[in-house]
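Engineer: this is the structure alone, sequence omitted:
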């Protein structure tokens, strides 16, 4: 069994052995992979240099395939009768969600990722794990919920109730771990303050956040930890790939790649060359165990940087310094300046009186314009807050941005992935 301490040479040999076995199993049934990998023999894939023989897979390509072969596309490895689970993406980047199916065997591979992650995070079978979200088709917390139950923890479902009821449920059942998006963790804290519920004094000792940036944005992370009085652990995954990386208890601000289940490449933005450790690049992933509809050399669009310092626990799996640093397609070009939404969040979240915010990018003129709405917490001065945020953005990003106040309670709150970036065309 591969563990985080498996020697690198043993890990690499095992990874490529699993890749050869996976392709030999799924190529006969997957029309999608058979077309993409025509002429490639699984036995020829022996090491990292051989990956260049495999073409990339992209999300727009998957979306086009599902549109051409509805409803599930041609990437299924087996007849539809073998599949037992359906999940789908949020659809925020492609305009329509990707639908993803799993067989019982490939679902086990997803759960195995969480089973590896829990001890790395320090989650114990003695924990009481609360999932305050509606059980729709979003995969992340479904898989964590089932995996935590198998791990031996007491799992507490929070679907089908309003947020205030979820807070009381959390307190009554003495939850010790909460899974949520960073946005929803902050929204629950906002409601708790209004309801005079002392989250910082509750039994919650850790929050596992996923689904959007925030867990490794220092200002957002500090704010969540302060209002909850608990440690934040960031987690990264994708519906179409699975759970990929997790923060370890002894490496705050970094995430460990689950290299027992994925071949992970960090490539230049054009996808041509690996980048040296410590430099920025795009994360490219290949499934090793999710046989139901595996992806080969999947371009995630997520920008990362490998840590270069030794792992304090002697683990050999590589680590992402700062977690997910941004998305290549989220870059905003405004008057000759290039920035990512995470850079704005890192500034806005320093202000504890910002209850919520939203970014508007106006493309209707010859040059794009950027405007930020900030909603003050109850009882605070919106115009003064907007002026302070605008000054901080100007001082740090070195250009002027219009910042306007929003009325208390006017900006949307999100239970799952937040949509704070609005483009006007």
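Structural biologist: Sure, I can see it. Predicted model, so just to flag it, every value in this text is computed and none were measured.
Engineer: C-alpha from now on. contacts and neighbour counts both.
Structural biologist: Will do.
Engineer: residues near residue 201, how many?
Structural biologist: 12 (other CA atoms under 10 Å).
Engineer: what segments of the stretch 301-425 of the chain are helices?
Structural biologist: In the stretch 301-425 of the chain, the helices defined using DSSP state H, counting those that start in this stretch lie at 341-348, 382-397.
Engineer: nearest to residue 286, out of those?
Structural biologist: The closest of the helices of the stretch 301-425 of the chain to residue 286 is helix 341-348. By CA to CA, the value is 26.3 Å.
Engineer: which one of the helices of the stretch 301-425 of the chain lies nearest to residue 421?
Structural biologist: helix 341-348 (7.6 Å).
Engineer: doesn't residue 255 fall inside a strand?
Structural biologist: Yes. Assessed by DSSP: H, G, I helix; E, B strand; the rest coil, residue 255 belongs to a strand.
Engineer: how close does the closest residue to residue 298 other than its chain neighbours sit to residue 164?
Structural biologist: Leaving aside its sequence neighbours, residue 298 sits nearest to residue 57 (CA to CA, 6 or more residues apart in numbering; 4.6 Å). Applying CA to CA, to the nearest Å, one obtains 42 Å for the distance of residue 57 from residue 164.
Engineer: put this beside the first:
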């Protein structure tokens, strides 16, 4: 409705709606998409160089003649943008002053200096148009009379505004409720979920498990006493094993809904075929080897595994050019029958969150999936890494669950871990504590892994401080 009061925004909304409708219907071939990306890349480069103090210096060697003929295949000739660049540049990274934005967000600042992430109307319309187009079929199977809960932070954070706007576009009611807020709390959040009732919920995996545990503590059955049809999960590492467990807890469909960041906005979203898919209309994607920075070629299965680099293809408050996300991904080109003709993306954890276990380097996604594969119905988990007197690495999985109902999986889990990682696994039962709720604020590793082989990091300390406020 707002856009009707702003002719430029109204025109952009209509243009993007038509583009995404056409793209998701499969009417864009590779040549047409490449032409679109090439044109948008040139526009963004000229825009950022002219308006951003940071990019004016960073792209000073890029001439008008070079830019006029630049294609996305030529991006390797341009420098990367890193997280450290954002921390140091601060407001100089922006291509528009704050007064031109409609809202101001920032990163959490728990792992370094907070960086500004304002959104102009163009930012919001581009990103929310993508989510609206991708989520339409995902949510449609659950009917057109849905009440969607959004359990995420709202202060200086995009979660509530983004999902609220997208659900509004799709005709669904929204209730924004952040259980960690002193105004709401878990008891009131659960009461609202039953009262309305909430049929869909956007939240982190940790929040979904915490809500289920709080419901059980209140004498409620999450499967019987609530009306959830679908959980749209985001904000944390999410392996298939964890996703399936959350679906079991609530008796609902659990989806990996979104890969995004405050800095780079929407990078991939859920589609009706169950995949998380990139959004090539508004971003260009590269996969590089994080040590050598060499481009990664597809393996025999067509999968590119490495660090994701993204370039925004729209002129908002803060377009990023060749931004190194620091995240490891598996990217696979769409197969025939894909719901959207865009590469599927598995986000498998941060580069620096990988663990070396008895000579095998494993990412968080694969480790979580392996250790949790044989267990369902738990409300929380944590992993401890230790080393015996002979120098062999050991793993301990702590599950918040009824031990008697999970005994059968222990031997299988230990055997699979030994085969895959040459690492013994012990499974224990107990409460990992509130630190596991900090994953979206800090990192999966800080929230989920206790590595006794090394001294605590700054991120570990940040997670402890946040957890202390949530006891």
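Structural biologist: Thanks, I have the structure now. Please read these numbers as outputs of a predicted model, since none were measured by experiment.
Engineer: quick revisit: neighbours of the aligned partner of the residue nearest to residue 298 of the first structure in the second structure, just the number please.
Structural biologist: In the second structure, residue 57 of the first structure lines up with residue 81, judged by TM-score structural alignment. Number of residues near residue 81 of the second structure (other CA under 10 Å) recorded here: 20.
Engineer: as a check, name the ranges of all helices in the second structure.
Structural biologist: Applying DSSP state H to the second structure gives helices spanning 7-24, 30-51, 53-58, 64-68, 83-89, 121-140, 159-169, 185-195, 205-217, 240-250, 364-372, 407-421, 444-448, 458-468.
Engineer: now the second one: which residue numbers in the first structure?
Structural biologist: Meaning helix 30-51 of the second structure. With TM-score structural alignment as the criterion, helix 30-51 of the second structure aligns to 8-29.
Engineer: counterpart of residue 316 of the first structure in the second structure?
Structural biologist: Aligned partner of residue 316 of the first structure by TM-score structural alignment: residue 341.
Engineer: need the contact list for that match.
Structural biologist: Counting by CA atoms under 8 Å, 6 or more residues apart in numbering, residue 341 of the second structure makes contact with 23, 24, 26, 334.
Engineer: of those, which are reproduced in the first structure?
Structural biologist: Checked against the first structure using both residues aligned by TM-score structural alignment, their matches' CA atoms under 8 Å, the contacts of residue 341 of the second structure keep these contacts: 24, 26.
Engineer: what's the local residue count around the nearest residue to residue 73 of the first structure once chain neighbours are set aside?
Structural biologist: Of all residues not flanking residue 73 of the first structure in the chain, residue 66 sits nearest, at 3.9 Å (CA to CA, 6+ apart). Using other CA under 10 Å, residue 66 of the first structure has 18 other residues around it.
Engineer: mind checking how far residue 66 of the first structure is from residue 422 of the first structure?
Structural biologist: 26 Å.
Engineer: ChimeraX command for the buried members of the contacts of residue 341 of the second structure?
Structural biologist: Buried residues within the contacts of residue 341 of the second structure, by 16 or more other CA atoms under 10 Å, are selected in ChimeraX with:
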select :23,24,334
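Engineer: CSV for the contacts of residue 341 of the second structure, including distance to residue 107 of the second structure?
Structural biologist: Formatted as CSV, the contacts of residue 341 of the second structure follow (distance: CA to CA, whole Å):
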residue, distance to residue 107 of the second structure
23, 31
24, 31
26, 35
334, 32
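Engineer: tell me the one among the contacts of residue 341 of the second structure nearest to residue 131 of the second structure.
Structural biologist: residue 24 (11.5 Å).
Engineer: before we move on, back to that, do you know which of the helices of the stretch 301-425 of the first structure lies nearest residue 143 of the first structure?
Structural biologist: helix 341-348 (26.6 Å).
Engineer: now that closest one against helix 218-228, angle please.
Structural biologist: 50 degrees (axes from the mean of the first three to the mean of the last three CA atoms, to 10 degrees).
Engineer: now helix 341-348 of the first structure on the second structure. Mean distance?
Structural biologist: After superposition onto the second structure, helix 341-348 of the first structure sits on average 2.6 Å from its aligned residues (mean CA distance after the TM-score superposition for the first structure).
Engineer: now do the buried residues in that helix.
Structural biologist: 341, 342, 344, 345, 346, 347, 348.
Engineer: rebuild the helices of the stretch 301-425 of the first structure as JSON lines, extending it with distance to residue 199 of the first structure.
Structural biologist: Formatted as JSON lines, these follow (distance: least, CA to CA, whole Å):
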{"stretch": "helix 341-348", "distance to residue 199 of the first structure": "22"}
{"stretch": "helix 382-397", "distance to residue 199 of the first structure": "25"}
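Engineer: which one of those helices lies closest to residue 414 of the first structure?
Structural biologist: If we rank the helices of the stretch 301-425 of the first structure by CA to CA, the stretch that ends up nearest is helix 341-348, at 15.7 Å.
Engineer: alignment lookup: residue 311 of the second structure to the first structure.
Structural biologist: Checking TM-score structural alignment: residue 311 of the second structure goes with residue 286.
Engineer: hang on, its match packs against residue 297?
Structural biologist: Yes. If you go by CA atoms under 8 Å, residue 286 of the first structure and residue 297 touch, sitting 4.9 Å apart.
Engineer: can you give me every residue that contacts the residue nearest to the spatial centre of the second structure?
Structural biologist: The centroid of the second structure falls nearest to residue 259 when counting by CA atoms, centre = their mean (3.1 Å). Residue 259 of the second structure makes contacts with 234, 235, 266, 267, 268, 269, 276, 347, as judged by CA under 8 Å, 6+ apart.
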